[in-house]
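> quick one: sequence and predicted model below, then my questions.
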Amino acid sequence: MNTSNSPTTGAGAAKNPADPVLGEARRAAGDVAAEAKTLAKDAQAKMAELADDATQQARSFAETNKSRIAEQAAAFSGALGKAAAELEQSDQGTMARYARDVAHGIDDMSTALRERGVDELMQTVQDFARRQPAAFLGAAALAGFAAGRFAKASARRPAGPQTGDGTAGDTDFGAAGSWRGTGHYAQTERGH
């Protein structure tokens, strides 16, 4: 005869008092898991929406600046063409040829910027980077250097009103000195 206090199995088995609690815990865990899945899907949808918005804004920004850059490139190409003509007149044919070649290249780039969409331009750049990685890195470094110089030069411009000679008016830039109407940066002494 079995005298142990172990529960019996079968139809007449006594129920464990923890069973209802375990069942409720399992249902709660299932509810939490379902809610977590719903939240994850919602977050993923929101992230995709934000990414699409950012992509559209980047495209719009690129399209706007593409036109501006194309105009500036065309103007620069024209200036190089004039410089090439002047070089030819002063018997510097080799330099004139180089200047004209660069002007044609810039003019071609300007035309491509005007005629192609942003996606097509990006594909062209990616293709070039795959075919000529060293040239691409060199061009990227040169572009970065030029952008840095441009930013540095732009930061030095005085923000004051312009006078008739193209220089800034009497605008004070703080303790280090001030701009005067002469267009020169004058050091000033301040008692600090």
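Done, it's in.
> when you work out contacts or count neighbours from here on, use the C-alpha atoms and nothing else.
OK.
> show me what the longest helix anywhere in the chain is packed up against.
Longest helix of the chain, by residue count under DSSP state H: helix 19-89. Applying 3 or more CA pairs under 8 Å, 6 or more residues apart in numbering; DSSP states H and E, we find helix 19-89 packed against helix 93-115, helix 118-131.
> could I get these as JSON lines with distance to Glu63?
Compiled in JSON lines, the helices and strands packed on helix 19-89 are given as follows (distance: least, CA to CA, whole Å):
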{"stretch": "helix 93-115", "distance to Glu63": "9"}
{"stretch": "helix 118-131", "distance to Glu63": "6"}
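> Lys66 contacts Leu113, doesn't it?
Yes - contact status for Lys66 versus Leu113: in contact at 6.1 Å, counting by CA atoms under 8 Å.
> looking at the helices and strands packed on helix 19-89, which is buried most?
helix 93-115 (a mean of 17; mean count of other CA atoms under 10 Å).
> and here is the other one:
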Amino acid sequence: MTKAKSAATQGKERTGNAIENLSKMIEDSAKTLDSNVGEKYGDYARSAADAVSSFAEKLNGKEIDDMVEDARGFVRKSPAVAIGAAAVVGFLVSRLIKSGMDDRDA
């Protein structure tokens, strides 16, 4: 169990870092939007960057055990949504695996 928890913690850290980098990319694109499209659209991008950054902070601030408990609570409250989300994730994972196998064959 400790190996799984360690792997989950590393995955959470990588995901948090990737999300934070995404926030920075969105923030950087806001300047381009200001000059090319208008400040209103740059403001939208800055708002999106703030929301993404806030999500990354929340993710980084949570422990794996807390995240598991949150997921359990969500499944109890909304089992249909959880099943739908699991189906979508399963589909996406299968597509990723299939595309990886196609790349290997080429």
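Perfect, I can see it now. All values derive from a computational prediction rather than experimental measurement.
> among the helices and strands packed on helix 19-89 of structure 1, which is nearest Ala153 of structure 1?
When the helices and strands packed on helix 19-89 of structure 1 are compared by CA to CA, helix 93-115 sits nearest Ala153 of structure 1, at 22.8 Å.
> contacting residues for Lys40 of structure 2?
Asp34 (CA atoms under 8 Å, 6 or more residues apart in numbering).
> what residue in structure 1 is paired with it?
Counting by TM-score structural alignment, Lys40 of structure 2 lines up with Gly93 in structure 1.
> please apply the same query to Gly61 of structure 2.
So Gly61 of structure 2 corresponds to Glu115, using TM-score structural alignment.
> state the distance from that match to Leu80 of structure 1.
22 Å (CA to CA, to the nearest Å).
> ok, Leu59 of structure 2 touching Lys12?
Yes - using CA under 8 Å, Leu59 of structure 2 makes contact with Lys12 at a distance of 7.4 Å.
> which residues touch stretch 21-35 of structure 2?
For stretch 21-35 of structure 2, the surrounding residues in contact (CA under 8 Å, 6+ apart) are 39-46, 48-50, 52-53.
> again, only using 6 Å
Contacts to stretch 21-35 of structure 2, defined as CA atoms under 6 Å, 6 or more residues apart in numbering, come from residues Gly42, Ala45, Arg46, Ala49, Val52, Ser53.
> map the fifth one across to structure 1 for me.
The reference is to Val52 of structure 2. In structure 1, Val52 of structure 2 lands on Ile106 (TM-score structural alignment).
> distance check, the closest residue in space to its match that isn't next to it in sequence against Arg100 of structure 1.
Leaving aside its sequence neighbours, Ile106 of structure 1 sits nearest to Ser77 (CA to CA, 6 or more residues apart in numbering; 5.7 Å). Here Ser77 of structure 1 is placed at a distance of 9 Å from Arg100 of structure 1 (CA to CA).
> now Gly117 of structure 1
Distance from Gly117 of structure 1 to Arg100 of structure 1, by CA to CA: 27 Å.
> one more: Met109 of structure 1?
Distance, Met109 of structure 1 to Arg100 of structure 1, using CA to CA: 14 Å.
> got it, and Trp179 of structure 1?
Distance, Trp179 of structure 1 to Arg100 of structure 1, by CA to CA: 40 Å.
> how about Ala186 of structure 1?
Relative to Arg100 of structure 1, and taking CA to CA, Ala186 of structure 1 is found at 42 Å.
> what's the residue nearest to Ile106 of structure 1 aligned with over in structure 2?
Under the alignment (TM-score structural alignment), Ser77 of structure 1 pairs with Ser23 of structure 2.
> number of residues surrounding the residue opposite Leu92 of structure 2 in structure 1 once aligned?
Taking TM-score structural alignment for the superposition, Leu92 of structure 2 sits opposite Phe145 in structure 1. Around Phe145 of structure 1 there are 12 other residues, counting by other CA atoms under 10 Å.
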